[in-house]
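Visitor: structure for the following, please:
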Amino acid sequence: MRLITTSYIEQKTKLPKIGRYILAQFDEEGVIVYQAYRPTIGHFAATHGYFGGEHFSLTRMSWIKPSFLWMMYRSGWGQKEGQEVVLAVKIKREAFDTILANAVCSTYDPDLYPTKQDWQRAVKRSDVRLQWDPDHSPTGGKLERKAIQLGLRGEMLALYAREWIVSIEDISAFVSAQYQNLGDLDKLIIPSERMYAVAPL
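Guide: A predicted model of the protein is given here:
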């Protein structure tokens, strides 16, 4: 597996407990984001290095998550039906920055838009939704810290699915192995993540 990993206990001590943060594994080349799919979609992507095949749709919004543990919460550690194949997708760093620059919050924020109508117009124009959700512990407990997820559609999804990918890795076996360690978090290994610095979102 190409992911850089660390112990959950060690990483927990290094991360902020409150606030909105993009936590991710990244380098100069790219940023890792996670998705979970049913086998027909996940296996195709891991084999071919892009998203396609008869079951992947470019007409629906697709959500990417840079936080591994948020993806584990959402997919039930790959145990939920239709989310059995967990993918670590490395996308170009400039692509990730482009996604963030075009993101519009999924709910109205008066600090960002003068009126609700202005926000609604921005939502219609943008192909990226930004959503802050409570982050979760490995066992599913809700945290005060917020994690980001990004919904892609239209041109942004098409670029993500084909042109922006550096690599796709099926990490389902790793996820399954670590799922067995939830009863003893001292043994839990997760991808190493740190804060990704961007302008306020």
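Visitor: contacts and neighbour counts: CA atoms only from here.
Guide: OK.
Visitor: mind listing the helices for this protein?
Guide: In the chain, the helices defined using DSSP state H lie at 8-14, 39-48, 68-75, 93-101, 116-125, 154-162, 172-179.
Visitor: among the ones you listed, which is nearest A199?
Guide: Among the helices of the chain, helix 93-101 comes nearest to A199, with 8.9 Å by C-alpha to C-alpha.
Visitor: would you do the same for the sequence below? I want to compare the two.
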Amino acid sequence: MAEPKYQIRALHTDSTVTVYQAYTPEIGLSAAQEGRFPALWQRDRMTWIKPSFLWMMYRCGWGTKEGQETVLAVEISRDGFEWALEHACLSHYEHGLHADRATWKRLSKRAPARVQWDPERDLSLRPLAYRSLQLGLAGEAARLYADEWTVSITDVTSLAHTIHAQIRDGDLDTARQLLPRERPYPVSDGALTHLRQ
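Guide: Below you'll find the model as predicted:
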């Protein structure tokens, strides 16, 4: 059965959802050791979280890109994640969804979160036909994420490197087995209507 074009897929429990980010070792290692983002982490700027491990690998080059050498799995509360979705707007104007560009601009200025739907990736990081959620958090949402929603922070850089090595060696089955077990994230009917392109 074909995957829906817009669907959140994530590693999640009854109370949490795991998202991924990549940072410099200075920020990433400190966050993983302390279980919270350090003071150095800027709470006043937009931060993008990704429920898709493979999309994060595409973005950070398996933890090899400069400034993204430390890959973090951040477990956050589902309440917080769903609050961000409810208060988000698309990161761009979409004809048919927004009345006009001015309306979208007003929404985007007020919204503490932004949504982008980018092509999901396969093990070779090639784009797939369905989309992966990127959730940008700013202002109130960024502060809540860092200081209230975060349940745990784990350094998964070595996992990223191990999976990448298996792929380079041609052992895709082993690589696939090592991936986080992402599955459709349950959202109520209509919860993403304002966020679909």
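Visitor: related to what we said a few turns ago, single out the most deeply packed of the helices of structure 1.
Guide: helix 68-75 (a mean of 22; mean count of other C-alpha atoms under 10 Å).
Visitor: pull out the buried positions in the longest strand belonging to structure 2.
Guide: In structure 2, taking DSSP state E as the definition, the longest strand is strand 127-137. Residues Y130, R131, S132, L133, Q134, L135, G136, L137 are the ones in strand 127-137 of structure 2 that count as buried (16 or more other C-alpha atoms under 10 Å).
Visitor: let me have these in a markdown table, adding distance to L123 of structure 2 as columns.
Guide: Putting these into a markdown table (distance: C-alpha to C-alpha, whole Å) gives the following:
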| residue | distance to L123 of structure 2 |
| --- | --- |
| Y130 | 15 |
| R131 | 15 |
| S132 | 14 |
| L133 | 17 |
| Q134 | 18 |
| L135 | 22 |
| G136 | 24 |
| L137 | 27 |
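Visitor: can you give me the neighbour number for V74 of structure 2?
Guide: Other residues within reach of V74 of structure 2, judged by other C-alpha atoms under 10 Å, total 29.
Visitor: and it, what pairs with it in structure 1?
Guide: Counting by TM-score structural alignment, V74 of structure 2 lines up with V89 in structure 1.
Visitor: tell me how far that match lies from Q180 of structure 1.
Guide: Noted for V89 of structure 1: a distance of 23 Å to Q180 of structure 1, by C-alpha to C-alpha, to the nearest Å.
Visitor: over to D186 of structure 1?
Guide: For D186 of structure 1, the distance to Q180 of structure 1 - C-alpha to C-alpha - is 12 Å.
Visitor: tell me the spacing between G30 of structure 1 and L130 of structure 1.
Guide: Applying C-alpha to C-alpha to G30 of structure 1 and L130 of structure 1 gives a distance of 19 Å.
Visitor: what of E169 of structure 1?
Guide: For E169 of structure 1 relative to L130 of structure 1 (C-alpha to C-alpha), the value is 24 Å.
Visitor: and if you look at W77 of structure 1?
Guide: When W77 of structure 1 is compared with L130 of structure 1 (using C-alpha to C-alpha), they lie 23 Å apart.
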